[in-house]
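A.B. asks: Sequence and predicted structure, then a few things I'm wondering about:
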Amino acid sequence: MLINTIYLRQFLATNTACLILVVCACWVAWPSSVNRKLNKAYDDVDHIGLRLDESQITWVVSLLDLGNAVSPFFSSFIINRIGRKNTLLLVSLFFLPTWLMVWDSSSLTYIYVARFLIGVSKGLAFTAVPVYISEIADHKIRGMLGSTTHTFMTLGLLFSLCVGPYISYQSLNIIFSVIPLLFLALFVLMPETPYYYIMKEDYEAAEKSLKWFKPYEKNVKESLAKLVESHKDMDTGASYWALFSQSNTRRPLMIVTGVSFFQRLSGITALVAYSSVTLPQLSFTSWFGPNECVIAFTLSMTITNFLFAPFMDTLGRKILLCTSVFCGIIIMTLTSAYYYVYPVPTNSYKDLIPYVLVVAYGITYLGMGNVPPLLPSEYFTTSQRSYASAVTSVALATGSFITSKFYLIVQKDCGSYFAFVIFALVHVVYLLFASTFVRETKGKTFEEIQAKFYKKENVAGELNNTQL
C-alpha cells in the first residue's frame, strides 16, 4: 500500500494503534484453532484435561461477543475521560490476565470468565481505535487509514489460524500473551490526538499534537484555531441520550448501527469460528482441509484489503459496500444450494465447491469489512464519536453473538443449507439498507460531511450545535 511520505507519521501511529486489534483477532479465531482440542468428540492429544460438549463450545465462542456488547456502554466515558491513547494502553494491560486464565484449563469457569472479559477489552479497543485513527488522519487518506483496522484484524486472524491448529494448546496461549506487551512498548511512544486535547481545552498540547501528526501544515496555529472554533460551534451536549433524542443524530446513528449489525449477522463470525466443523473433509488429499481453507479465506481478505484499500478514497465507501454485499448475496446463495444438493460429503472433487466459495467471500469482503467501522468517526462530532462508536460496537457484538450462538443449532436442526439461506437473506436486506441510507464521505473534511449530511434537515440554513 503506497502512501505519500508527508503522511508517514499518521501511517505509523495508525499501524501501531491497530496492533491491539491483532490481539482481538487472535481471540476471535481462538475457538477455530482449539475447537477440536477441547471438543470431547476428539482425543485429548494436548493433555488439556478439559473436554467440552457442543453446547459448552457455543458458549465459549459467544461469550466474547456478550462481553463486547456490554463494554461500549462505559467505554465512551473512559475514552472521553482519560483519552483515546490511554484507553488503548489500558486495554493492553487488561488483556494479559485473561490469557493466563485460559492457559489454566483446569476449570471451564475460567475459560468462560476469560472469554467474557476479553470481549469487554475488545469492545473498548473497537470503540477507541477508529476514533483515534479518524482524529489523526488527513481527510485525503482517512478512508485508507480507516481500512487499516480491517487489515490488522485479518492479520491477527491469519496468525491465529496458521499457528493455532499446529501447536499445543498451552504454547498457543503463551505466544498470544506476548502481543499485548509489544503493543504497549510501541504505542506508548505515540501522541494523543489533537481533537481530544481541544475537547479538554488544552490548546498547547493540541498544537504540539497537530504539529507531530501534520508537519506539512504551513500554519498550524490557524489550523488549530479553525478546529477550536468548529468544536465550540458544533460539539456540545454529547451523550447517549442526545444521540437517540436529537433528530439530527438519530438518522446517522441508525445508519452506522444498521451497517454494523448486518455485517456480523451476515455470517462472517460463523465462517471464522465454525468452518473447521462445517466444511467437508477432503478424501482425496491429506494436506488441505477445513483448517487450511479458513487460512486461505483469511489470507484472501488480508491481501485484498492491502491491495485495494486506497479505493476507499477513490471509488468511495458506498459503492464498495454495496458491491461487496451484492457479491455476498451470490456467494451465500450458491453455498446454500451446494449444501442442499450435497448435505453430506460426496468424497469427490465436488467437495471443493464450498472451499472455493468461502475463499471467494473473503476476496469480496473488502467493503463490508472496512466501511462500518469507519462511518461513526465520519458522521459524528469529536465528543459524539466515542458514543456513536460504542453503539456501533454493541451492534457488531450483538450480530456476532446471534450467529455464533445459534449457527450450530440451526445447522444441526435444519441443515447447513438453511443457515446459508438465512445469511443470503440478511445480505439482501443489507444491500437494500446500504443503498438507501448510506451517505458518501470520500475526500471530505468533517465540516464538509456535516454540511452534506444535514442539508435536507437544516431548514433555517444553520447547523444545530449537536450536528457533525
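C.D. replies: Looks like it arrived, so ask away. As the structure is a computational prediction, the values presented were derived from the model and not from experiment. Residues are numbered from 1 along each chain as shown.
A.B. asks: For the rest of this, base every contact and every neighbour count on C-alpha atoms.
C.D. replies: Fine.
A.B. asks: Do a quick rundown of the strands in the stretch 1-150 of the chain.
C.D. replies: Listed in chain order, the strands found in the stretch 1-150 of the chain under DSSP state E, counting those that start in this stretch amount to none.
A.B. asks: Spell out the residue ranges of the helices in it.
C.D. replies: For the stretch 1-150 of the chain, applying DSSP state H, counting those that start in this stretch gives helices covering 8-17, 19-38, 54-70, 72-82, 84-103, 108-136, 142-146, 148-163.
A.B. asks: which of those is buried the deepest?
C.D. replies: helix 142-146 (a mean of 27; mean count of other C-alpha atoms under 10 Å).
A.B. asks: Does anything pack onto that one? Which helices or strands?
C.D. replies: Under the contact definition 3 or more C-alpha pairs under 8 Å, 6 or more residues apart in numbering; DSSP states H and E, helix 142-146 sits against helix 108-136, helix 366-379.
A.B. asks: For the ones you listed, could you give me TSV that also reports distance to residue 39?
C.D. replies: Rendered in TSV, the data for these read as follows (distance: least, C-alpha to C-alpha, whole Å):
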stretch	distance to residue 39
helix 108-136	12
helix 366-379	30
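A.B. asks: which one of these lies closest to residue 177?
C.D. replies: When these are ranked by proximity to residue 177, the top entry is helix 108-136, at 12.3 Å, counting by C-alpha to C-alpha.
A.B. asks: Surely residue 277 touches residue 290?
C.D. replies: Yes. Residue 277 is within contact range of residue 290, at 7.4 Å (criterion: C-alpha atoms under 8 Å).
A.B. asks: Who has more neighbours out of these two?
C.D. replies: residue 290 (18 against 15; other C-alpha atoms under 10 Å).
A.B. asks: putting a second one here so we can go through both:
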Amino acid sequence: MACGGHLGWTSPALPHLTGPDSEFPVTKAEGAWVASLYTLGGILASFISGFCVDRLGRKFSLLAFALPQLAGWGLVIAAKSVVTLYIARFVAGIGHGGIYNVAVIYLGEIADKNIRGALGTFLKMSTNLGTLFVTAVGAYLPYWQLNLVSMVVPLTFVATFVFMPETPYFFLIKGRDEEAEQSLMKLRRVNKPESVREDITAMKDAVIEGQRSSRNAIFELVGTKGNRRALVILLGLKATQQFSGHMAIVAYTQEIFSHSGSSLAPSQAVIVLGGAQLVAGFVAAGLVDRAGRRPLMLVSGIAAALALAIEGLFFYLKYEAEVDVSSFTWLPIVALIAYEVMVALGIGTLPYVLLGELFPTNVKGPAVACGIIVGSIFAFAVGLGYQAINSVAGIHTTFWIFAICCASGTIFVFWLTPETKGKTLEEIQAELNPPAKVVPGA
C-alpha cells in the first residue's frame, strides 16, 4: 500500500504542481522527471536488497526499506523547490524497489502451495489499494494534507510488521533449524513440531541442493539451463508489464481522463478506476490457484492490448481526424478501466507471483533484483517517454505502441512460462531443471 501511495501520488499532485496554485513553478517536463525518478530509485535498491535479504533476513529487510518511503514523504512535505521533489521521489523509489524485491521472496517462502498464487496477487492488489487511497484523498483534500495523510500508511506498516515471523527458508539457510520449525509452526497455526517436520525436511533438502554449487549466485543464475529459462520468462514479464504503459497510465491518470471531455471529473474518474482495480484484484486472487497462471496471463494481456488500442482510436478520432466525439466521451474512461482491470487480472499481478516461484533459494535474491532493475529501467523509459511521444506523434500513437507491446509480450511469455499452479517450489525447480537423460551404453 505504501508503494502504491507513492506511485499514485503524481496523479493528483502533478495537476496541482503544474498549476497556478503551486508554491513553486513546475513545468510539464519537470513533472515527467518527478514521475519517473521514483523508478530509478528502485534500481539502486535492487543492489542493496540483494545484500540485505540474506544478511538481515526477509523480515528486517522489509522494515528497513520502509524507512526511505517515510523519508520520501518527509521530503515531499518539506519541498520548496522541484529539486527537493526529485530527491524525494528518488529516495522513496529506493524503498519501493527494496520492498518489492524482498516481498516477493517473503511471500513465496511463507505461503502454502495451495494459496501461494492468491497471496502473490495481494502484492499488486494492495499496491492498487494504496493508489486508490492516495487518489481519493487527493480528490477531496488540499495538496499539503494529501502528503501528511499519505505518510500514515508506511508508519502503520512499521508498527505492525515488526510482529510478523521470519521465513523458515531464511532460518534453514543460516543453519537455524529449530527456529525454522518454530516459524513454520507459527505460520501454519499448529503446536506440534512433528506436524511440520516433513515440510522442513523438504525445504532443507532444497536449500542444501541450492547451496551445493560452489559458483557465485550470479554465475549460477545464468549458468544453469533452468535458471536461464526462468530469467528469460522474468524479463519477458517485466517488459510486457512496463511497455504496456502501466507506469505512465498510473502517473498521468487524471491528465489522460481530462483529454476525454467527459462530464465526470478526472479526480472522480480516478476513484472509479481504483475501485475497479480492487474488484479485479479480488477476482484474480480467486482465479489464480484455480484457472492457473498461463490462461490468466494470455486472456488479460490480449484484452488489455485491445483496450489500449480502443483508447488510442478515440484520441485519433478526436485530435487527428477531428471527428465530433461528444456523444461517446465515456469511451476512453471505460477503455482505461477495462485495461486496468485486465492488468490486475494477469500481466500486472502474475509477475510478482512467478518471481517468488521460478527460482531456487540460492539465486532468488539476485534473480528478483535483476527483475526489479530491468523493470525499473523500462518503467523509467516509459514514464519519461510518455510526454515526449505525445508531443511528437500524438497521444493516440503512444497508446497504440503500448497495445502492440502488450499483445506481443503476452504471447511471448505465455509460450515460455510453465504452469506452476498447485506445485511446491521444489516441484517447479524439478520441471525447470529436468534430469539429464541417460543414453544406454554411454
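C.D. replies: Structure received. Everything numeric here is computed off the predicted structure, so don't read it as measured data.
A.B. asks: Adding distance to residue 381 of the first structure as columns, could you present the helices of the stretch 1-150 of the first structure in JSON lines?
C.D. replies: JSON lines is the format used below for those (distance: least, C-alpha to C-alpha, whole Å):
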{"stretch": "helix 8-17", "distance to residue 381 of the first structure": "20"}
{"stretch": "helix 19-38", "distance to residue 381 of the first structure": "24"}
{"stretch": "helix 54-70", "distance to residue 381 of the first structure": "23"}
{"stretch": "helix 72-82", "distance to residue 381 of the first structure": "13"}
{"stretch": "helix 84-103", "distance to residue 381 of the first structure": "15"}
{"stretch": "helix 108-136", "distance to residue 381 of the first structure": "10"}
{"stretch": "helix 142-146", "distance to residue 381 of the first structure": "15"}
{"stretch": "helix 148-163", "distance to residue 381 of the first structure": "20"}
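A.B. asks: Can you check which of those helices gets nearest to residue 460 of the first structure?
C.D. replies: When these are compared for distance to residue 460 of the first structure using C-alpha to C-alpha, the nearest one is helix 108-136, at 29.2 Å.
A.B. asks: roughly how far apart are residue 22 of the second structure and residue 35 of the second structure?
C.D. replies: Separation of residue 22 of the second structure from residue 35 of the second structure (C-alpha to C-alpha, to the nearest Å): 17 Å.
A.B. asks: meant to ask about residue 347 of the second structure, not that
C.D. replies: When C-alpha to C-alpha is applied, the distance between residue 347 of the second structure and residue 35 of the second structure equals 22 Å.
A.B. asks: same question, residue 434 of the second structure
C.D. replies: Summarising the geometry, the distance separating residue 434 of the second structure from residue 35 of the second structure, computed by C-alpha to C-alpha, is 44 Å.
A.B. asks: and if you look at residue 273 of the second structure?
C.D. replies: Shown here: residue 273 of the second structure relative to residue 35 of the second structure, a distance of 19 Å by C-alpha to C-alpha.
A.B. asks: shouldn't residue 146 of the second structure be in contact with residue 137?
C.D. replies: Yes. Contact status for residue 146 of the second structure versus residue 137: in contact at 6.0 Å, counting by C-alpha under 8 Å.
A.B. asks: Show me what residue 326 of the first structure aligns to in the second structure.
C.D. replies: In the superposition onto the second structure, residue 326 of the first structure corresponds to residue 302 when matched by TM-score structural alignment.
A.B. asks: Leaving out the residues flanking it, which one is nearest to that match?
C.D. replies: For residue 302 of the second structure, the nearest residue in space outside its immediate sequence neighbours is residue 407; the separation is 5.3 Å by C-alpha to C-alpha, 6 or more residues apart in numbering.
A.B. asks: and the counterpart of that neighbour in the first structure, how many residues sit next to it?
C.D. replies: Under the alignment (TM-score structural alignment), residue 407 of the second structure maps onto residue 428 of the first structure. Residues contacting residue 428 of the first structure under the criterion other C-alpha under 10 Å number 17.
A.B. asks: does residue 428 of the first structure belong to a helix or a strand, and which?
C.D. replies: Assigned by DSSP states H and E, residue 428 of the first structure falls within helix 416-437.
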